[in-house]
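> sharing a model that was predicted from the sequence below.
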Amino acid sequence: MTSREDRKMILEAVAEAHKGGARLVKISEIIGVDCKTLRRWSAAEALNHGDKRPSAERPAPASRLTEAERQEILAVANRPEYAALPPTRIVPMLADDGVYIASESSFYRVLREAGQLKHRGRSKAPVQQRPPTTHVAYGPNELWAWDMTFLSRCLSR
């Protein structure tokens, strides 16, 4: 992706070459940028505000939680009656009391950002499984194992 500053620099060089008599098609072939892209870049809005790409600067959404709302979510989630519950249980319990603070996804997001989402409720910490022990034979008669199917056939007779 080309940054806005680089686009401005490219457009200035293209405008200078175009004033010198070069055709826009030939200029775009030389620099490796399509003519339509150059026209889109030269639009006033694209130069001032970006062109809606992932790296474009965007204003914060109006519905974004304020810091006070985030602190309220953390305070409610850390109350003794809710401390061991996941947000999927907290939000409905609050709704039964007629209280709405935020959605479940907002609770999850705020708790995750605060590092408090791990092991809420009945979930237990993940147990690190050790790798299975394997026996490797590098030659004949180094490794012997009992065949359970043979044992079960012998016992069933």
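Good, I have the coordinates.
> can we go C-alpha only for contacts and neighbour counts from here?
Noted.
> same for the helix or strand encompassing Ala68, what does it pack against?
Element membership for Ala68 (DSSP states H and E) is helix 67-77. Counting contacts by 3 or more CA pairs under 8 Å, 6 or more residues apart in numbering; DSSP states H and E, helix 67-77 packs against helix 104-113.
> got the angle for the helix it packs on vs helix 67-77?
Helix 104-113 runs at 90 degrees relative to helix 67-77, counting by axes from the mean of the first three to the mean of the last three CA atoms, to 10 degrees.
> quick one: the residue nearest in space to the middle of the chain from Val76, how far?
Nearest to the geometric centre of the chain sits Arg109, at 11.8 Å (CA atoms, centre = their mean). Distance, Arg109 to Val76, by CA to CA, to the nearest Å: 14 Å.
> and for Ile10?
For Ile10 relative to Val76 (CA to CA), the value is 54 Å.
> can you check Phe107 too?
10 Å.
> neighbour count for those two, which is higher?
Taking other CA atoms under 10 Å, Phe107 and Val76 do not tie; Phe107 has more neighbours (23 against 16).
> show me what contacts that one?
Ile73, Pro87 (CA atoms under 8 Å, 6 or more residues apart in numbering).
> that one and Thr134, how far apart?
Between Phe107 and Thr134 the distance is 45 Å, computed by CA to CA.
> and Glu104, by the same measure?
For Glu104, the distance to Thr134 equals 45 Å [CA to CA].
> list the buried residues in the helix ranked longest in the chain.
Looking across the chain with DSSP state H, the single longest helix is helix 4-19. Residues of helix 4-19 classed as buried by neighbour count (16 or more other CA atoms under 10 Å): Arg4, Arg7, Ile10, Leu11, Val14.
> alright, now check it against this:
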Amino acid sequence: MGAYADLTAQGTPTRQASVLTGISRATASRRQQRPVPPAPREVVPANRLSRTERAKVLAVLTSDEFVDATPLQIFAELLDRGIYLCSVSTMYRVLRENTLVKERRRQARHPARTVPELVATAPGQVYTWDITKLPGPIRGVYYDAYVMIDIYSRYLVGVHVHARESGPLAEEMMREVFAIHGIPEVVHADRGTSMTSKSVATLLADLEVTRSHSRPKVSNDNPYSEAWFKTLKYAPVFPDRFGSLSDARAFMDEFRDHYNHEHHHSGLGLHTPAEVHYGLAAAKAADRAHVLNTARAAHPERFSTPDAVPKILALPDAAWINNPANRDDPQTYQPAA
């Protein structure tokens, strides 16, 4: 608005000034006719202490006699002596102006947690695992499903169901998984009791596997496990309750096989986890490209590009937990609570 006023004051026609500044003439005219509000003036409260009085209050509050006392105690003590300096709130106000008010109690100091940043460019590099509850036959009875996932291929390398949660049972699952699928470079988990147990920590240390843990109260640090649990429990075949521990184990075994070998994963170019895990995705992608090229040759008018493969069929080069490229995105890079 200032530029418009300067142009018109120098004799520039209003129409040209409007074009140059992007301000319509109607808006400029309306603002010029609007009365300018008077500058606000500072009103000094009539009951405000003078500078000398405030200095006197500060000297009393910080004296050797009262330096460790609260303003409330000082106020009462001075009244008993027949002295009134100011109100308790004014004492606090004077202390606050001089940065002398702070929490005296010992406060818990939580150190900043390191954000886990993991990347896998091939199967067998990074495994993530977690435990979820499966409802038992009656209310209050639950079974614990231990699930370990390869984050690159999304392949379920281990699924065990037990009646309780414990570190030795988690160690047993890991030994079986590592014997079948090999020892990974990193194992990631949250900070549950089983995940941080001595038995699991000792096993991974002996095998020289790097341990990685989520930050407290940040579920986004373990996205692959959390997402798979939702896939499991939102599946139409997931029952309201399991009749027994053996029923839960049989269901999880069947669901694991279906997910690994039949589920076309949207994050894997619609390949199954088994195809990616065992290196069959490239051949499958070539077969799909041949089918698409045949269809494109038969009906080119139905395809907007001559030879491009749909993005949904592209297999990502890497799988991340907290990709550093997303640090500026608060939705994908959630800070610790």
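Yep, it's here. Not measured: the values here are computed from a predicted model.
> can you calculate the TM-score here?
Once superposed, the chains reach a TM-score of 0.50 (TM-score structural alignment, normalised by the length of the first structure), with 108 aligned residues with a CA RMSD of 3.9 Å.
> just to revisit the earlier point, wait, which of the buried residues of helix 4-19 of the first structure is closest to Leu47 of the first structure?
Nearest to Leu47 of the first structure among those is Arg4, at 6.6 Å by CA to CA.
> which ones are touching the closest one?
So Arg4 of the first structure contacts Leu47, Gly50 (CA under 8 Å, 6+ apart).
> residues contacting Ile73 of the first structure?
Applying CA under 8 Å, 6+ apart, we find Ile73 of the first structure in contact with Ile101, Ala102, Phe107, Val110.
> buried ones among those?
Buried members of the contacts of Ile73 of the first structure, counted by 16+ other CA under 10 Å: Phe107, Val110.
> export the contacts of Ile73 of the first structure as a markdown table, with columns for distance to Glu72 of the first structure.
Shown next, in a markdown table, are the contacts of Ile73 of the first structure (distance: CA to CA, whole Å):
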| residue | distance to Glu72 of the first structure |
| --- | --- |
| Ile101 | 8 |
| Ala102 | 10 |
| Phe107 | 10 |
| Val110 | 10 |
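> what ranges do the helices span in the stretch 101-250 of the second structure?
For the stretch 101-250 of the second structure, applying DSSP state H, counting those that start in this stretch gives helices covering 167-181, 198-206, 223-233, 245-261.
> using a markdown table, lay out the buried residues of helix 4-19 of the first structure together with distance to Glu81 of the first structure.
Output for those, formatted as a markdown table (distance: CA to CA, whole Å):
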| residue | distance to Glu81 of the first structure |
| --- | --- |
| Arg4 | 52 |
| Arg7 | 56 |
| Ile10 | 61 |
| Leu11 | 62 |
| Val14 | 66 |
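> which one of those sits closest to Ile90 of the first structure?
For the buried residues of helix 4-19 of the first structure, the minimum distance to Ile90 of the first structure (CA to CA) is 45.4 Å, reached by Arg4.
> isn't Ala46 of the first structure right next to Arg40, touching?
Yes - the pair Ala46 of the first structure / Arg40 is scored as a contact, 7.0 Å apart, by CA atoms under 8 Å.
> re the thing from before, quick one: closest of the helices of the stretch 101-250 of the second structure to Pro111 of the second structure.
If you check each of the helices of the stretch 101-250 of the second structure against Pro111 of the second structure by CA to CA, helix 198-206 wins as the nearest, at 22.1 Å.
> corresponding residues in the first structure for the closest one?
Alignment note (TM-score structural alignment): helix 198-206 of the second structure is unmatched in the first structure.
> do stretch 82-101 of the second structure as well
The aligned range for stretch 82-101 of the second structure in the first structure is 98-117, by TM-score structural alignment.
> pull the distance from the matching stretch to the chain's centre.
Offset of stretch 98-117 of the first structure from its chain centre (CA atoms, centre = their mean, to the nearest Å): 17 Å.
> can you point out the buried residues in it?
Under 16+ other CA under 10 Å, the buried positions of stretch 98-117 of the first structure are Glu104, Ser106, Phe107, Tyr108, Val110, Leu111, Leu117.
> now render these as JSON lines, adding distance to Thr149 of the first structure.
What follows is these, written out as JSON lines (distance: CA to CA, whole Å):
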{"residue": "Glu104", "distance to Thr149 of the first structure": "52"}
{"residue": "Ser106", "distance to Thr149 of the first structure": "54"}
{"residue": "Phe107", "distance to Thr149 of the first structure": "53"}
{"residue": "Tyr108", "distance to Thr149 of the first structure": "50"}
{"residue": "Val110", "distance to Thr149 of the first structure": "54"}
{"residue": "Leu111", "distance to Thr149 of the first structure": "52"}
{"residue": "Leu117", "distance to Thr149 of the first structure": "47"}
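> and of those residues, the nearest to Ala83 of the first structure?
Using CA to CA, Leu117 comes nearest to Ala83 of the first structure of those, at 10.4 Å.
> show me what contacts the closest one?
For Leu117 of the first structure, the contact set (CA under 8 Å, 6+ apart) comprises Pro86, Tyr108, Leu111.
> okay, the angle between the helix or strand just after the helix holding Ala68 of the first structure and helix 104-113?
With elements assigned by DSSP H and E, the helix or strand that comes after helix 67-77 of the first structure is helix 87-96. Calculated by the same axes, to 10 degrees, helix 87-96 of the first structure forms an angle of 130 degrees with helix 104-113.
> so how far does helix 87-96 of the first structure sit from its counterpart in the second structure?
Superposed on the second structure, helix 87-96 of the first structure shows a mean distance of 1.4 Å to its aligned residues (mean CA distance after the TM-score superposition for the first structure).
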